[in-house]
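K.L.:
compute the structure for the input listed below.
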Amino acid sequence: MKKTMLIGRTSCGKTTLIQKLMNEEVKYKKTQSVIYKSKIIDTPGEYVENKMFYKSLLVLSADAKIIVLVQSAVDGATLFPPKFSTMFSKKEIIGVITKTDLENASIERSKRFLLEAGATEVFTIGFNDEKGLEEIRKRLQVDEN
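P.N.:
Predicted structure coming up:
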């Protein structure tokens, strides 16, 4: 697995996605600081919610090969500005739409947000979506070293 960094607003599902990818029990826990788990960097939502933390995202991304922009399908807006990905030069940028199984989920809207932000590929996942989880695992090469 290549070193991967997840970015997204608070409560969009970054930590839950990581727990699922790592076959861990899912427990909600607010990410208060940057967490390194295996080859995954879990960033607090505040890092994208406050532009003053963009520099921190840049520094954290130095080691990462893949940047995952995480967008909840139930969020009617996004915090990723158009071309957000350009701040991460020479990185693979993919998007993951979470919470696709919830009422009021809009996959198309979320996909548009992620593509405008610069994601080159977009994956979808709901809480019990094993097929979506497997596609993301395969793309991130989670089972490989």
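K.L.:
could you use CA atoms for every contact and neighbour count after this?
P.N.:
Noted.
K.L.:
what are the boundaries of the helices in this protein?
P.N.:
Here the chain has its helices, by DSSP state H, at 14-21, 46-49, 54-61, 107-117, 130-140.
K.L.:
buried set for the fourth one?
P.N.:
Which is helix 107-117. Going by neighbour count (16 or more other Cα atoms under 10 Å), the buried part of helix 107-117 is 107, 110-111, 113-117.
K.L.:
let's compare: structure for the following, please.
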Amino acid sequence: MKMLMLIGKTSCGKTTLTQAINKENLKYKKTQTVEIIDGIIDTPGEYIENRAYYRALIVTSVDSDVIAVIQDCTQEESIFPPSFASIFAKPVIGIITKTDLCNDENKLKMAEEVLLNAGVERIFRVSAFNKLGLEDLKNYLIH
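P.N.:
Model (predicted):
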């Protein structure tokens, strides 16, 4: 499986997604520092929320094969600047999280727009709780 690096704001679901991909029990855990867990690099939300930490994201990305930019579909604001993905020398995908909490297709489309503006190559819609979209994401990471 490809090494995946997750980038997204605090509470967007990065750690929960990591737990779901690795078939662990889902429990809230605040990520304080970069953690590598079974092929996934989980970054603290503060790294994208503070531009001074962009360099840390770039340096950390060297160890990854794919970078995932995470957008919580229940949040309307974007934390990612336009063409954010272009700072990485790796493929960048978008992942829309918490789709089980989003019954409004317009919110999902807004999340897609955020990710497309950030410059992602492909978008996955996932839910860690009902496992929606996880197999597609895993298949992408295997091939």
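K.L.:
mind checking the TM-score on these two?
P.N.:
The TM-score (TM-score structural alignment, normalised by the length of the second structure) is 0.93; 141 aligned residues with a Cα RMSD of 1.4 Å.
K.L.:
format the helices of the first structure as CSV; extra columns: distance to residue 83 of the first structure.
P.N.:
Converted to CSV, those look like this (distance: least, Cα to Cα, whole Å):
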stretch, distance to residue 83 of the first structure
helix 14-21, 21
helix 46-49, 14
helix 54-61, 14
helix 107-117, 4
helix 130-140, 22
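K.L.:
out of the ones you listed, which gets nearest to residue 33 of the first structure?
P.N.:
Closest to residue 33 of the first structure of those is helix 46-49 (Cα to Cα; 9.5 Å).
K.L.:
which helices and strands sit right next to the closest one?
P.N.:
If you count contacts as 3 or more Cα pairs under 8 Å, 6 or more residues apart in numbering; DSSP states H and E, helix 46-49 of the first structure packs onto helix 54-61.
K.L.:
how far does stretch 83-91 of the second structure sit from its chain's centre?
P.N.:
Offset of stretch 83-91 of the second structure from its chain centre (Cα atoms, centre = their mean, to the nearest Å): 14 Å.
K.L.:
what's that stretch in contact with?
P.N.:
Applying Cα atoms under 8 Å, 6 or more residues apart in numbering, the external contacts of stretch 83-91 of the second structure come out as 58, 61, 64-67, 92, 117-121.
K.L.:
filter these down to the buried ones.
P.N.:
Among these, those classed as buried by 16+ other Cα under 10 Å are 61, 64-67, 92, 117-120.
K.L.:
do I have it right that residue 111 of the second structure meets residue 80?
P.N.:
No - at 11.4 Å, residue 111 of the second structure and residue 80 do not qualify as touching, with contact defined as Cα atoms under 8 Å.
K.L.:
any idea how far residue 41 of the second structure lies from residue 99 of the second structure?
P.N.:
In this view, residue 41 of the second structure and residue 99 of the second structure are 22 Å apart by Cα to Cα, to the nearest Å.
K.L.:
likewise for residue 143 of the second structure?
P.N.:
For residue 143 of the second structure, the distance to residue 99 of the second structure - Cα to Cα - is 24 Å.
K.L.:
higher neighbour count, these two?
P.N.:
Using other Cα atoms under 10 Å as the criterion, residue 143 of the second structure and residue 99 rank with residue 99 on top: 23 against 7.
K.L.:
any idea what the more buried one aligns with in the first structure?
P.N.:
Aligned counterpart of residue 99 of the second structure in the first structure: residue 100 (TM-score structural alignment).
K.L.:
thank you kindly, that will do.
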